[in-house]
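Novice: predicted model follows, preceded by the sequence.
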Amino acid sequence: MLPTADSPVAPMLAKAVPAVPDQDAVAGGLSFEPKWDGFRAIVYAADAGDGTIGDVQIGSRGSKMLTRYFPELVDAFRELLPSPCVLDGEIVVPTGEPGSQRLDWEALSQRIHPAASRVNLLSEQTPATFVAFDLIGLGDESYLDRPFAERRAALEEFAGDLPAPLQLTRTTTDVDLARRWLVEFEGAGLDGVVAKPLAGPYTPNKRTLLKIKHHRTADVVVLGYRVHTSGRGVGSLLVGLYGDDGVLRNVGGVSAFSDKVRLELVDELEPLVERDESGAAVTGATDRSRFSASKDVSFVRLWPERVLEVRYDQMEGMRFRHTAQFERWRPDRDPASCTYDQLDRPIAYDLAGVLS
């Protein structure tokens, strides 16, 4: 039975591996493609009753529907798709001048706004692109049980010539080329490389794909901590780096501690807690965003005297794009030496070179 917006399909997922695998890592071989850094989207383009496109819905990886936030894509699906279908892909927002375009996560995240007037304005100012990378259904036929090699061939025939803002992701079976993509495409704002078993069916909500992301390390200064949602222990550490002006700036958070470590951290960090004249711990609050509107953003301030090493994948402006991972304490490092200069920045790469 063909999935619909009323009976949606969960997207297939990926598990992380440390490097681009060889072809013999999976029976039947692998297909490699860029890992897009956007909103995962399942597009349901329903039959209007005469073989043309009628209702269009855009589902997300979770339960949230994205349809209302991208009216320009809904219009494009209705006008450009040759027949009813269900597509798996990614919504991205490219920005920059021709020849130096890249993906813009901040512009994409701003598209999720409660006001319809704002949504319509942003659809004109920062229009989105949909990058298709799998075919779940075509017409009234489900493709879930077909191997990826067959789904990809059908997707190329169906959508290979569609104009912007609809795009078809690149693929290759050349392992060396995939390893080049991992390095080069980061400069256009991409997130890594995905490997898909050529003989594998579409497996909703299962981690049967392989993802290879960029991982780097940095030495950062502990600024404070958030109390765990249970009310006991450290939920996350807030960390910072010094800029050229000597100002220590918050660059993100470090989390995923075990219950045991969360409780130990409270005692370990106790000597660093800032206190007012009454002896009470000094607290602060980080900036809110549309993704943290209902969350507690308060934290306990710490004197910036301890350094730790973290793993991170990429930067978004002056902050870590995702939550960083704890590696180890660095008692040998002076906090003042933890600057932005240590960060590895990708070489610029034009997004058009990825899409071509």
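Specialist: Nice, I can see it. Residues are numbered from 1 along each chain as shown.
Novice: switch to C-alpha atoms for all contacts and neighbour counts from now on
Specialist: Fine.
Novice: could you pick out the longest strand of this structure?
Specialist: If you go by DSSP state E, the chain has its longest strand at strand 216-227.
Novice: give me the contacts around it.
Specialist: With contact meaning CA atoms under 8 Å, 6 or more residues apart in numbering, strand 216-227 is reached by 233-241, 250, 273, 297-314, 330, 335, 338-339, 342-344.
Novice: buried ones in it?
Specialist: Across strand 216-227, burial judged by 16 or more other CA atoms under 10 Å covers 217, 218, 219, 220, 221, 222, 223, 224, 225, 226, 227.
Novice: same question, stretch 145-157
Specialist: Those would be 146, 148, 149, 151, 152, 154, 155, 156, for stretch 145-157 by 16+ other CA under 10 Å.
Novice: ok, and what's touching that stretch?
Specialist: With CA under 8 Å, 6+ apart as the test, stretch 145-157 has contacts from 133-136, 143, 168, 196-202.
Novice: and the comparison structure, right after this:
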Amino acid sequence: MPEPLFSAPIDPMLAKVADALPQGEGFLFEPKWDGFRALVFRGPDGVVIQSRDLKSLNRYFPELEKVLLEQLPRGCIVDGEIVVAGPQGLDFDALQQRIHPAASRIARLSKDTPAGFVAFDLLAAGGKPTTALPQRERRARLERLLGQARAPLYLTPVTADRAQAQDWLQRFEGAGLDGVMAKPADAPYQPGKRAMFKIKHARTADCVVAGFRWYKDTQDAVGSLLLGLYNEAGVLQHVGVTSSFTLAARRELLAELAPLRENAMADHPWRDWAQASAGDADRMPGAKSRWSGGKDLSWEALRPERVCEVKYDHLQGDRFRHATTFLRWRDDKPPQDCRYDQLEVTTAFELQAVFGAKGTRVQAKA
């Protein structure tokens, strides 16, 4: 593997969560892509694709390595997102499948579900770092660098118009995007710092609490609650978790939920999953994944008799894309009323229209 450019690895710049787009001038807005964050180092003889946690992704995306090697000029470092486009927009599930130990599987998936790279920042060009430059100047240079880019290498749209960014926040979700980023136009690139803002969609749902996981390596506190929703056939499906509790609340939850643990597995809708392996069920709450790092994901069953309201940002297929935020118990609502049909349906939007969205061409200050 070629040597990375400069003092790699480099921690990517991070974002704070915001409830709304920031007011006032001085921001550049971009779509928030739902993929794998990556820094690409184009050295003299090759490419290094670095993940957010500073590991190499080259072996998992051989088709992307080839594209980046062909299209990026030597001596640049580009920040962006690896994505997989499916028939309904961005397909994060297909992207996850690419992280696999078998080279034969990676080779097949690189043809069946090829990845793309969406560039949104420039850390070096012509062999010289650009991190000290303001965001607007880095963007202007990135536009020049990728002016002739061809799919599957893309330049993310950008706008300085808050109203247009608000429109993107609403419409682009239908193509599988995750929200909008707001970047201070005059700020330098700050590795590892939360120096920009991400604005994500926020909705609520009432879910059945059907189990829990322990907190870390203890057995005196609840780590997360396992959530379920009933589908059209009346089957309770595992849709995600909520884990936004203080340590004191985790211990209180264990005592509060203790009565629901009694004989919970006897008629539990997920009882067949209790001893299943990871490949036996698509939505099995105890399945280990490539992302668990060996973490124990075993779970304890609860009789599915209580309902809680949670805040979520995005539905990926029939599961919450990220962990949800616990809001309150809904003891006034019967579990049978917690169905998928309560969730807001997002209007479909063509992914290619996102790539071709007209925004603002950024000009560097003289």
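Specialist: That came through, no problem. Since this is a predicted model, take the numbers as computed values, not measurements.
Novice: mind checking the TM-score on these two?
Specialist: After superposition, the two chains reach a TM-score (TM-score structural alignment, normalised by the length of the first structure) of 0.91; 338 aligned residues with a CA RMSD of 1.9 Å.
Novice: coming back round to it: tell me the one of the buried residues of strand 216-227 of the first structure nearest residue 351 of the first structure?
Specialist: Nearest to residue 351 of the first structure among the buried residues of strand 216-227 of the first structure, counting by CA to CA, is residue 217 at 25.7 Å.
Novice: now the closest one: how far from residue 192 of the first structure?
Specialist: Residue 217 of the first structure is 16 Å from residue 192 of the first structure, where distance means CA to CA, to the nearest Å.
Novice: do residue 65 of the first structure as well
Specialist: Here residue 65 of the first structure is placed at a distance of 26 Å from residue 192 of the first structure (CA to CA).
Novice: for residue 262 of the first structure, same thing?
Specialist: To residue 192 of the first structure, residue 262 of the first structure is 31 Å away according to CA to CA.
Novice: what's the answer for residue 18 of the first structure, then?
Specialist: Applying CA to CA to residue 18 of the first structure and residue 192 of the first structure gives a distance of 11 Å.
Novice: residue 15 of the first structure is in what secondary structure piece?
Specialist: Here residue 15 of the first structure, judged by DSSP states H and E, is contained in strand 13-16.
Novice: from the contact counts, what lies against the helix or strand following that strand?
Specialist: Heading C-terminal from strand 13-16 of the first structure, the first helix or strand you meet, by DSSP H and E, is strand 30-35. In this structure, strand 30-35 of the first structure makes packing contacts with helix 175-184, strand 192-197, judged by 3 or more CA pairs under 8 Å, 6 or more residues apart in numbering; DSSP states H and E.
Novice: report the inter-axis angle for strand 30-35 of the first structure versus strand 192-197.
Specialist: 150 degrees (axes from the mean of the first three to the mean of the last three CA atoms, to 10 degrees).
Novice: which residues touch whichever helix or strand comes after strand 30-35 of the first structure?
Specialist: Using DSSP H and E, the next helix or strand after strand 30-35 of the first structure towards the C-terminus is strand 39-47. Here strand 39-47 of the first structure makes contact (CA under 8 Å, 6+ apart) with 4-5, 11, 53-61, 66, 77-78, 83-92, 139.
Novice: write the PyMOL selection for whichever of the residues you listed are buried.
Specialist: To isolate the buried ones among those in PyMOL, judged by 16+ other CA under 10 Å, type:
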select buried, resi 4+5+11+53+54+56+57+58+59+60+61+66+77+78+83+84+85+86+87+88+89+90+91+92
